[in-house]
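J.: below: sequence and its predicted model.
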Amino acid sequence: MTQIRALDLSGVFELVPVRREDPRGYFCEVFNARDFARTGHTIDFVQDNQSLSLAAGTVRGLHLQAPPHAQAKLVRVLRGAIFDVAVDLRPGSATYGRWTGLELSADIGNQLFIPAGFAHGFMTLTAEAEVHYKTSAFYDRESEMALRWDDPDLGIAWPKAFAPVLSDKDAAAPFFRDFVSPF
């Protein structure tokens, strides 16, 4: 049975599938709807995405989609390790504007569930980090939004050991103080 741990923002969970190991390696259920329902969410995931980041320190995010295309995400690492972050963008939430994060790694096999209403981003901790995530809504370019990954108002404690590698889009993302939440 998958181990589930609530993080400090309502609705965000770490999931750790149990690995059954033997001399050949291991087997685990990466996703089980019955186990996942223990988070209090029932979601039909409709799209799987995968990225490969070649350099340690690569930053992807902070990304989100506005309603009606808002996405919940279930994120895991297939190779390497990342520092994964969720930022609460739900104006009525007691934790609006706060973030939580944790290390996800292929070695551990842990996952992060991020509900709709959050921005998501990560920094790779290893070279050749491969990330896979499920989404609850299809990608919609018109609904796509982003926030600055290094916004001082958010104060995310990113790992300092790396020089960030960014896309032009992420480097030009707006600051939280200029963000109007669509949630």
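T.: Noted; the coordinates are in hand. Note that the structure is predicted; figures quoted are calculated from it, not measured.
J.: rest of the way, CA atoms for contacts and neighbours
T.: Fine.
J.: how many neighbours does residue 111 have?
T.: Here the number of neighbours of residue 111 (other C-alpha atoms under 10 Å) works out to 27.
J.: ok, the nearest residue to residue 65 once chain neighbours are set aside to residue 6 distance?
T.: Setting aside the residues directly before and after it, residue 65 is nearest to residue 144 in space (C-alpha to C-alpha, 6 or more residues apart in numbering), at 4.5 Å. Relative to residue 6, residue 144 is positioned 27 Å away (criterion: C-alpha to C-alpha, to the nearest Å).
J.: same check, this time on residue 82
T.: Computed as C-alpha to C-alpha, the residue 82 to residue 6 distance reads 19 Å.
J.: same question for residue 120.
T.: Using C-alpha to C-alpha, we find residue 120 at a distance of 17 Å from residue 6.
J.: ranges for the helices of this protein?
T.: 33-36, 168-171 (DSSP state H).
J.: can you redo these as TSV with mean neighbour count?
T.: What follows is those, written out as TSV (neighbours: other C-alpha atoms under 10 Å):
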stretch	mean neighbour count
helix 33-36	14
helix 168-171	14
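J.: with adjacent residues omitted, what lies nearest to residue 129?
T.: For residue 129, the nearest residue in space outside its immediate sequence neighbours is residue 80; the separation is 4.6 Å by C-alpha to C-alpha, 6+ apart.
J.: put this beside the first:
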Amino acid sequence: MKVINTKIADVKIIEPSVFGDERGFFMETWNQKNFELLVSGKPTLFVQDNHSKSKKGILRGLHYQTKSTQGKLVRVIVGEVFDVAIDMREKSATFGQWVGVYLSANNKRQLWVPEGFAHGFYVTSDEAEFVYKCTDFYDPDSEISILWDDPSINIKWPLIGDPILSKKDENAIYLSDAPKLSL
């Protein structure tokens, strides 16, 4: 496993060791000891796994929870997405900054999005299946959606036309109006 730093120190790209031949491939997608030692730097317990499927042009996010904050270890098993994490930690030197990375079934990369970050992705392939592990349970009553095109964040999405959004994401709020996290 190779860990790649991003411009926000706590967000990490993980490239697994992949062993392949004409029959296919094998890779380890999760190892508690290595994750804590090389990625999170602390004991990390995942309590929920999620799996979503989306079509090209769908943008999901940018979501975070004010209570039961979730760290997420995300990856794509079919297709490709442009994945984004935004620092929502009020006292962080990188508050309001974002990291974006392509995750795909081909590159097999994972992204560690720690507690205190809003998260979202845009599907660049015909379809994508996205799986992720969460460090806390989903709490719909404390979920916040940040506008995907908030000019104060200025995310460089690789859009082709207007993205397809859920009602929740159409009604998202600006970063300036969003509750900050005191993590």
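T.: Okay, I see it. These numbers come from a predicted model, not from an experiment.
J.: and the nearest residue in space to residue 5 of the first structure that is not next to it in sequence, how far from residue 73 of the first structure?
T.: With sequence-adjacent residues excluded and distances taken as C-alpha to C-alpha, 6+ apart, residue 5 of the first structure is closest to residue 14, at 5.2 Å. Taking C-alpha to C-alpha as the criterion, residue 14 of the first structure is separated from residue 73 of the first structure by 12 Å.
J.: the more surrounded of those two?
T.: The residue with more neighbours, out of residue 14 of the first structure and residue 73, is residue 73; 26 against 22, by other C-alpha under 10 Å.
J.: and the nearest residue to the more buried one once chain neighbours are set aside, how many neighbours?
T.: Computed as C-alpha to C-alpha, 6+ apart, the closest residue to residue 73 of the first structure that is not its neighbour in sequence is residue 135, at 4.7 Å. If you count neighbours by other C-alpha under 10 Å, residue 135 of the first structure ends up with 23.
J.: what do you get for the one 3 residues further on?
T.: The number of residues packed near residue 138 of the first structure is 14, by other C-alpha under 10 Å.
J.: contacting residues around residue 13 of the first structure?
T.: Residue 13 of the first structure is in contact with 4, 5, 6, 7, 39, 112, 113, 114, counting by C-alpha atoms under 8 Å, 6 or more residues apart in numbering.
J.: show me the contacts for the fifth one.
T.: For residue 39 of the first structure, the residues meeting the contact criterion (C-alpha under 8 Å, 6+ apart) are 4, 11, 13.
J.: for residue 45 of the first structure, see how far away the spatially closest residue to the second one that is not a sequence neighbour is.
T.: In other words, residue 11 of the first structure. With C-alpha to C-alpha, 6+ apart as the criterion, residue 11 of the first structure has its nearest non-adjacent residue at 6.2 Å, and that residue is residue 115. Plainly put, residue 115 of the first structure is 12 Å away from residue 45 of the first structure if you go by C-alpha to C-alpha.
J.: residue 80 of the first structure: neighbouring residues, count only.
T.: For residue 80 of the first structure, using other C-alpha under 10 Å, the count is 19.
J.: which position in the second structure pairs with it?
T.: Residue correspondence to the second structure (TM-score structural alignment): residue 80 of the first structure is matched to residue 79.
J.: touching, that match and residue 104? I think so.
T.: Yes. In this structure residue 79 of the second structure lies within contact range of residue 104 using C-alpha atoms under 8 Å: 5.6 Å.
J.: for the residue most central in space within the first structure, give me its contacts.
T.: Centroid-nearest residue in the first structure, with C-alpha atoms, centre = their mean: residue 120, separated by 4.8 Å. Residues touching residue 120 of the first structure, when contacts are defined by C-alpha under 8 Å, 6+ apart, comprise 61, 62, 63, 64, 84, 85, 86, 87, 114.
J.: same check on residue 149 of the second structure?
T.: Residue 149 of the second structure sits next to residue 155 when contact means C-alpha under 8 Å, 6+ apart.
J.: could you do the one 3 residues further on as well?
T.: By C-alpha under 8 Å, 6+ apart, residue 152 of the second structure lies in contact with residue 175.
J.: circling back: buried subset of the contacts of residue 120 of the first structure, written for PyMOL?
T.: Here is the PyMOL command that selects only those of the contacts of residue 120 of the first structure that count as buried (16 or more other C-alpha atoms under 10 Å):
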select buried, resi 61+62+63+64+84+85+86+87+114
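J.: make JSON lines from the contacts of residue 120 of the first structure and add distance to residue 95 of the first structure to it.
T.: Rendered in JSON lines, the data for those read as follows (distance: C-alpha to C-alpha, whole Å):
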{"residue": "61", "distance to residue 95 of the first structure": "20"}
{"residue": "62", "distance to residue 95 of the first structure": "17"}
{"residue": "63", "distance to residue 95 of the first structure": "18"}
{"residue": "64", "distance to residue 95 of the first structure": "17"}
{"residue": "84", "distance to residue 95 of the first structure": "18"}
{"residue": "85", "distance to residue 95 of the first structure": "14"}
{"residue": "86", "distance to residue 95 of the first structure": "11"}
{"residue": "87", "distance to residue 95 of the first structure": "9"}
{"residue": "114", "distance to residue 95 of the first structure": "14"}
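J.: I'm done for today, thanks for sticking with me.
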